[in-house]
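Sequence first, then the predicted structure:
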Amino acid sequence: MKNPLFYAKIILFGEYGIIEDSKGLIVPYNFYQGALKFEHSEKAEQSNFHLKNYAKYLKENFAELFDTESFCKDVEQGMYFDSNIPQGYGVGSSGALVAAIYDKYAITKIDITQNLTKEKISELKCLFGRLESHFHGTSSGIDPLICYMNIPILIQSKDDISTIGLPTANNEGKGAVFLINSGAPGETAPMIHIFFEKMKKEGFRKTLKEEFIKYNNACIENFVKGEYSPLFSNLQKLSVWAFEHFRPMIPQKLIDAWKTGIDTNTYYLKLCGSGGGGYVLGFTQDYETAKNHLKDFQTEVIYKF
């Protein structure tokens, strides 16, 4: 039996700010994917072990919502999550797993193909947040939501989430949105802890609200409309702000590259997910020039314009 594939996701805009009710723009990233399968191998054994723990978690907390009997039985028979989504890279490895399990074992699934209302999306997000909290301690539910729906999502606020169309990519364009590999995974929980520690300070809360959220929301508006000149003006401010206030979340290897982008105005970097490691997002109006500055790093284009 062929199981559905679930793809990675990328938070283009809204990391951390989503927690404080800023806007967010999240897109599927089909380069990475995962599916539930049966196989006996070393890789399968490791994944199967994690699924056993998760099956226990579902049985204890969500027995009324899931066919936990079938899930536990399949896990005992060697089921695993076959995935090339890198873990700890901010692209939704646990989100794709949660989406796959919901799709296969939820007793009453919310149908996303018919009459998809904001209420249904909100209900799904809430449930997915509870399901994914097993992996990170806390979860907004956004990652599994985008992995499950596989369409771009615009977050206006915590309770206002909808699907959205994006400008058509231009594969011949010079501009690009790209990923930079920091070379090592990051851990979500410690980064979230740093953020909440910062939120205890009034000065940080003020600058987050008056500057970060303002630039973030403007970037989303510019990007969705395909207005690239104001987009890069706001990206520059966003990147400078993050360099000053999100420094502990920026992977150490990328600190200099981050500053070079700002100093030369050839590209701007921002966090991809919680940071600390994994991927960082880059935006440039001339990818070839940006690549020369970043020749020591592995880059991966996700969108051209």
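Perfect, thanks for sending it. Residues are numbered from 1 along each chain as shown.

Only C-alpha atoms from now on, for both contacts and neighbour counts.
Will do.

mind listing what's buried in the single longest strand found in the chain?
Counting residues, the longest strand found in the chain (DSSP state E) is strand 24-38. For strand 24-38, the neighbour count (16 or more other CA atoms under 10 Å) marks 24-29, 32-38 as buried.

Please produce a markdown table containing those, extended by distance to I180.
Below are the buried residues of strand 24-38 laid out as a markdown table (distance: CA to CA, whole Å):
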| residue | distance to I180 |
| --- | --- |
| G24 | 21 |
| L25 | 19 |
| I26 | 18 |
| V27 | 17 |
| P28 | 17 |
| Y29 | 15 |
| Y32 | 15 |
| Q33 | 19 |
| G34 | 21 |
| A35 | 25 |
| L36 | 28 |
| K37 | 30 |
| F38 | 33 |
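
can you pull out the helices in the protein?
With DSSP state H as the criterion, the chain has helices at 42-61, 68-76, 93-105, 118-136, 142-149, 188-199, 202-207, 213-225, 228-245, 255-264, 287-293.

Distance to F178 added to these, as CSV?
What follows is the helices of the chain, written out as CSV (distance: least, CA to CA, whole Å):
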stretch, distance to F178
helix 42-61, 29
helix 68-76, 37
helix 93-105, 19
helix 118-136, 26
helix 142-149, 19
helix 188-199, 21
helix 202-207, 27
helix 213-225, 14
helix 228-245, 14
helix 255-264, 13
helix 287-293, 9
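
Give me whichever of the ones you listed is most buried.
Highest mean neighbour count of the helices of the chain: helix 142-149, a mean of 27 (counted as mean count of other CA atoms under 10 Å).

helices or strands up against that one?
If you count contacts as 3 or more CA pairs under 8 Å, 6 or more residues apart in numbering; DSSP states H and E, helix 142-149 packs onto strand 6-13, strand 24-38, helix 93-105, helix 118-136.

Other residues contacting that helix?
6-9, 26-28, 92, 94-100, 103, 112, 124-125, 128-129, 132, 152-153 (CA atoms under 8 Å, 6 or more residues apart in numbering).

Pasting the second one now:
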Amino acid sequence: MLNSNTTNFTNPSTFILQGIPGLEAAHVWISIPFCTMYIIAILGNCTILFIVSMEPSLHVPMYYFLCMLAITDLVLSMATVPKMLSNFWFNSREINFSACLTQMYFIHCFSAMESGILVALALDRYVAICDPLRHSTTLTNFVVAKIGLAVLLRGSILALPYPFLVRWWPYCRTNIIPHSYCDQIAVAKLACTDTHVSSYYGFFVVFSVIGLDVPFIIVSYIQILRTIFSLPTKDSRLKTFGTCVSHLCCILSFYLPEFFSSLTHRFDHKVPLHVLILIANVYLLVPPLLHPIIYGVRTKQIRDRLLKPFTRKGT
């Protein structure tokens, strides 16, 4: 393990993931909720994919987008948590340089994709509520496929510069990453060169993703709420708004942890390092955990299909 201020190595063969600095003695205990959340996320998202694939009545745009969200959550979870748990359980801290870059790419790519899918779900709710008669002709399977491809391309292209920037940087301090996964900011701090280009590009990505997606979602829901409040009865307003609750909960579960993670990084000199890393882990673990639970509990079609074998047995 290289840990010298004078040794100059352009591309270290491996990085060392420190886990959660300051809480090494508690790694095993921390791994218990992390592992539980990971298992529930994998089972929940796989269940969503299985139910939608097996139920013809769910082959509509909303559930296609929900499947895209489930796949994104699965990739985000599997790209980070297994290595994190092997570190906590078996002290397997080394990660190959190329594997580190790959993990970094997947985190940025699929985080951007997840934001784009939430926008697509907002579009689906907007058309379904504000222009219901044209929903089937507006969001055809072909249009849904094009939206999915656009979300994939945007995430892939925006994330592409990150691993190239990291590969080009020289490293002469240490190869120890004070983090539980290959976070781009943590790796940038190890470089012995000016990394402002990476910071500027990071701001560009935030603007291209959050800065465009969140206003679109807000505008969509302003129009949705205007339509809902124009409905004649309270029951119809509540019933229509109920179709948006799952999506709104998913939006909050995704953007709120990201907001707090970004906010704490801006004031990292005032926030303990282990708190920063725990928040960063929550940002990756919580949305994949909550999304299938939210849609499983709030969406009658999924809930009924999930409980169908048990209700048959009971009758």
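Looks like it came in fine. Quick caveat, the model's predicted, so the values are computed rather than measured.

tm score of chain vs chain?
After superposition, the two chains reach a TM-score of 0.30 (TM-score structural alignment, normalised by the length of the first structure), with 135 aligned residues with a CA RMSD of 5.4 Å.

Determine the set of other helices and strands touching the longest strand of the first structure.
Looks like strand 24-38 of the first structure contacts strand 6-13, strand 79-83, helix 93-105, helix 142-149, strand 153-157, helix 213-225 (3+ CA pairs under 8 Å, 6+ apart).

Next, format these as a markdown table and append distance to E244 of the first structure.
Below are these laid out as a markdown table (distance: least, CA to CA, whole Å):
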| stretch | distance to E244 of the first structure |
| --- | --- |
| strand 6-13 | 18 |
| strand 79-83 | 35 |
| helix 93-105 | 29 |
| helix 142-149 | 26 |
| strand 153-157 | 25 |
| helix 213-225 | 14 |
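
Of the ones you listed, which is nearest Y54 of the first structure?
Y54 of the first structure lies closest to helix 93-105 among these, at 9.7 Å (CA to CA).

how near is the closest residue to I107 of the second structure other than its chain neighbours to C244 of the second structure?
Residue nearest to I107 of the second structure in three dimensions, not counting chain neighbours: L76, with 6.2 Å by CA to CA, 6 or more residues apart in numbering. L76 of the second structure is 25 Å from C244 of the second structure, where distance means CA to CA, to the nearest Å.

any idea which helix or strand carries S261 of the second structure?
Counting by DSSP states H and E, the element that carries S261 of the second structure is helix 234-266.

tell me how far that helix is from the chain's mean position?
The gap between where helix 234-266 of the second structure is centred and where its chain is centred comes out at 14 Å by CA atoms, centre = their mean, to the nearest Å.

Counting by contacts, list what that helix packs against.
If contacts are counted by 3+ CA pairs under 8 Å, 6+ apart, helix 234-266 of the second structure sits against helix 97-130, helix 196-229, helix 273-298.

Tell me the buried residues in that helix?
Residues 237, 240-241, 243-244, 246-251, 253-255, 257-258, 261-262, 264-265 are the ones in helix 234-266 of the second structure that count as buried (16+ other CA under 10 Å).

Stretch 207-215 of the second structure now?
209-210, 213-214.

Residues contacting that stretch, please?
By CA under 8 Å, 6+ apart, the surrounding residues in contact with stretch 207-215 of the second structure are 112, 115-116, 119.

same question, stretch 107-124 of the second structure
61-62, 65-66, 68-69, 72-73, 75-76, 79, 139, 147-148, 151-152, 154-160, 209-210, 213-214, 216-217, 220-221, 247, 250-251, 254.

from the contacts of stretch 207-215 of the second structure, which is closest to G202 of the second structure?
Closest to G202 of the second structure out of these is A112 (12.1 Å), distances taken as CA to CA.

got the contact list for N30 of the first structure?
Taking CA under 8 Å, 6+ apart as the contact definition, N30 of the first structure lies against 7-9.

hmm, 6 Å instead?
For N30 of the first structure, the contacting residues are Y7, by CA atoms under 6 Å, 6 or more residues apart in numbering.

cool, and I294 of the second structure?
Neighbour list for I294 of the second structure: S246 [criterion: CA under 6 Å, 6+ apart].

how close does it get to M84 of the second structure?
As for I294 of the second structure, its distance to M84 of the second structure is 26 Å (criterion: CA to CA).

Check A70 of the second structure too.
21 Å.

Also M54 of the second structure?
The gap separating M54 of the second structure from M84 of the second structure is 33 Å, by CA to CA.

So these two - more neighbours on which side?
Using other CA atoms under 10 Å, the more surrounded residue of M54 of the second structure and M84 is M84, with 25 against 11.
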